[in-house]
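# From the sequence below, what's the structure:
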Amino acid sequence: MKRSQLPLRAGVGFKPEHFAEINADAQPIGFFEVHAENYMGAGGPPHAQLSRLREDYALSIHGVGLSIGSMQPLNLEHLTLLKTVCDRYEPESFSEHLAWSSHGEVFLNDLLPLPYTQETLARIVEHIDQVQSHLGRQMLLENPATYLLFEESTIPETAFLSEIVKRTGCGLLLDVNNVFVASTNHKLDPRAYLADFPVQAVREIHLSGHSETIDDAGALLLIDSHDTPVKDPVWALYGELLGRIGPVATLIEWGNDVPDWPVLRSEAVAAQSTIDHIAKRRAA
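The predicted model follows:
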């Protein structure tokens, strides 16, 4: 099974509107991430652009449609299309979400939360085993941003992820913004969450922005909106985390209200500065 092996550098999510500027000059970017579902067609401009980028940069393919957490069987047609994309581009990393997004023939276009129970655990392990076997490569599983908790949950999220890693050999994609969003929404300590997280399995980190609103009860609610720069509390958590575990490949996610290329690139440069600082400190 091919293991995830992104360079220990900062990357960004690729947006087609940035292609011309990216292609004009070499960029201070370690890798690009794309959503697998955008490249499941046979050809056209999306593949032409990605093929060109792939010549010069490492690649992370991020899935949003497998519905790993569904209690129904995986969609084999979708899984086959995903394998075609991975075989075509040989990415350094493939990842998906700890979530579900489909039921029967209905695709909900959202990443929905799960109760953390033994039944859910067994089903996710079964699905990850199927995905890794079909693709012939390790997948990374991303921790979710959540807005509610299930009364029937019997396993803490970090323990749930640890057991998935133990049973499947998958890696983890640690989204630091998701940790901050979920912890704030549930009035928990994000640092305590990260202290319990199985960091030995982390192969990639995501950073993104979030927005604030007020819920019906008048309480602060954070939304994983991916439409702003990374916020200061998330940068602080990220710096503390790398100080503890060392450099990790880090992606800047900015999928809504996408800025001009220099703005997005500057976020990646900031992440790279943290990675370089930690690497130098650990080498001293």
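# For the rest of this, base every contact and every neighbour count on C-alpha atoms.
Noted.
# pretty sure G43 is in a strand, no?
No - under DSSP: H, G, I helix; E, B strand; the rest coil, G43 sits outside any strand and is assigned coil.
# Now the second one, please; I'll put the structures next to each other:
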Amino acid sequence: MDRSDAFQFIGVGLRTPHLDYFEANAHKIGWLEVHSENYFLPHSPQYRQLRAIREQVNVSCHGIGLSLGSSTGVCSQHIDRLKRLIHDIEPCLVSDHLSWSEHGGHYFNDLLPLPYTEEALSLFCRNVSQVQDAIQRPLLIENPSSYLRFNHSTIPEWEFLAAVQRSTGCRLLLDLNNIHVSCFNHSYDAQQYLAAIDPATVDEIHLAGFTRKRLEQGEIWIDTHSAPVSDEVWHLYQQWLSKHGPVATLIEWDLDIPAPEVLLQEANTAKEILLDHATCFEPKRA
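Have a look, this model is predicted:
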């Protein structure tokens, strides 16, 4: 793999403050990822810019609102809007989360955790299959960051995620920062988590920064996406590449958004690591 090949694997999250920059400079990155729900209005100026950017570079659609863990199913209107967006921009990847965020018509600002039970597994798989049937392509399901656990959970998160993939044929978006954060918060073993994931099912990796917060009860790590990728997460990325080879990789930064040049520097770091640790594998492109 040479530098031009490696360049194509590395992307950054496209956020509204950077639309103008990447419309003029799309050639500076291999691909871009948008939050799907921000582009559900096809006549907005932002939508026009996204179409212009898509003509120059690959774009993936990362959902934050399907609420795949909702007991009432996935909103049909939401699916229709996602279908229209997919039809218009032909994204390279479409993803959402192992979480829920809606109940009874009430929407929450957070991606909320599931109880990891057989009942929740069946429900989640049903919803994933519903969406995949509608959009006629596989979803990538992302592992969450979490700050609490349900006492009645009976399945480890990594086994739950793998079971979703086997049951639905979906693909996986492996967020290494989320693994790092959740493993600290819940005293999991990151190596055990990663060992349970079939690398052949992983089509994308997310890298991001997090925040340490001290409470009376102790320290908690929060997946804020507001800082550079931590050294520990870079190390997990190196390990993954060394064992399994290159895969589409995204730098996420959602709060305290820096200048685009900062994102591109993080992307360049990912590219250099990819070149150093994944030269002898057949890659999965975005």
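# Now compute the TM-score of the two chains, please.
Aligned and superposed, the two chains score 0.93 in TM-score terms (TM-score structural alignment, normalised by the length of the first structure); 276 aligned residues with a CA RMSD of 1.5 Å.
# Test my guess that F281 of the second structure contacts H244.
Yes - contact between F281 of the second structure and H244 holds when scored by CA atoms under 8 Å: they sit 7.5 Å apart.
# More neighbours: which of the two?
In this view F281 of the second structure and H244 are compared by other CA atoms under 10 Å, and H244 has more residues nearby, 18 against 15.
# Spatially, what comes nearest to that one if we skip its sequence neighbours?
Nearest residue to H244 of the second structure, sequence neighbours excluded (CA to CA, 6 or more residues apart in numbering): P199, at 6.5 Å.
# Which parts of the second structure are strands?
For the second structure, strands defined by DSSP state E occupy the ranges 10-13, 31-35, 58-62, 94-97, 100-103, 106-112, 140-142, 171-175, 202-207, 211-215, 218-222, 248-251.
# Export those strands as a markdown table, with columns for distance to V128 of the second structure and mean neighbour count.
Formatted as a markdown table, the strands of the second structure follow (distance: least, CA to CA, whole Å; neighbours: other CA atoms under 10 Å):
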| stretch | distance to V128 of the second structure | mean neighbour count |
| --- | --- | --- |
| strand 10-13 | 24 | 26 |
| strand 31-35 | 18 | 22 |
| strand 58-62 | 14 | 23 |
| strand 94-97 | 10 | 23 |
| strand 100-103 | 12 | 20 |
| strand 106-112 | 16 | 13 |
| strand 140-142 | 9 | 26 |
| strand 171-175 | 11 | 24 |
| strand 202-207 | 16 | 22 |
| strand 211-215 | 31 | 11 |
| strand 218-222 | 27 | 15 |
| strand 248-251 | 22 | 25 |
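# sorry, back to before: measure how buried the residue nearest to H244 of the second structure is and give me the count.
P199 of the second structure is flanked by 16 other residues according to other CA under 10 Å.
# cool, and D5 of the second structure?
14.
# Could you report the neighbour count for F197 of the first structure?
Taking other CA under 10 Å as the neighbour definition, F197 of the first structure ends up with a count of 19.
# typo on my end, R3 of the second structure
Here the count is done by other CA under 10 Å, and R3 of the second structure has 11 residues near it.
# what residue of the first structure matches up with it?
Aligned counterpart of R3 of the second structure in the first structure: none (TM-score structural alignment).
# if I look at the closest residue to R3 of the second structure other than its chain neighbours, how far off is A26 of the second structure?
The shortest distance from R3 of the second structure to any residue that is not its chain neighbour, by CA to CA, 6+ apart, is 7.3 Å, and that residue is L275. Relative to A26 of the second structure, L275 of the second structure is positioned 22 Å away (CA to CA, to the nearest Å).
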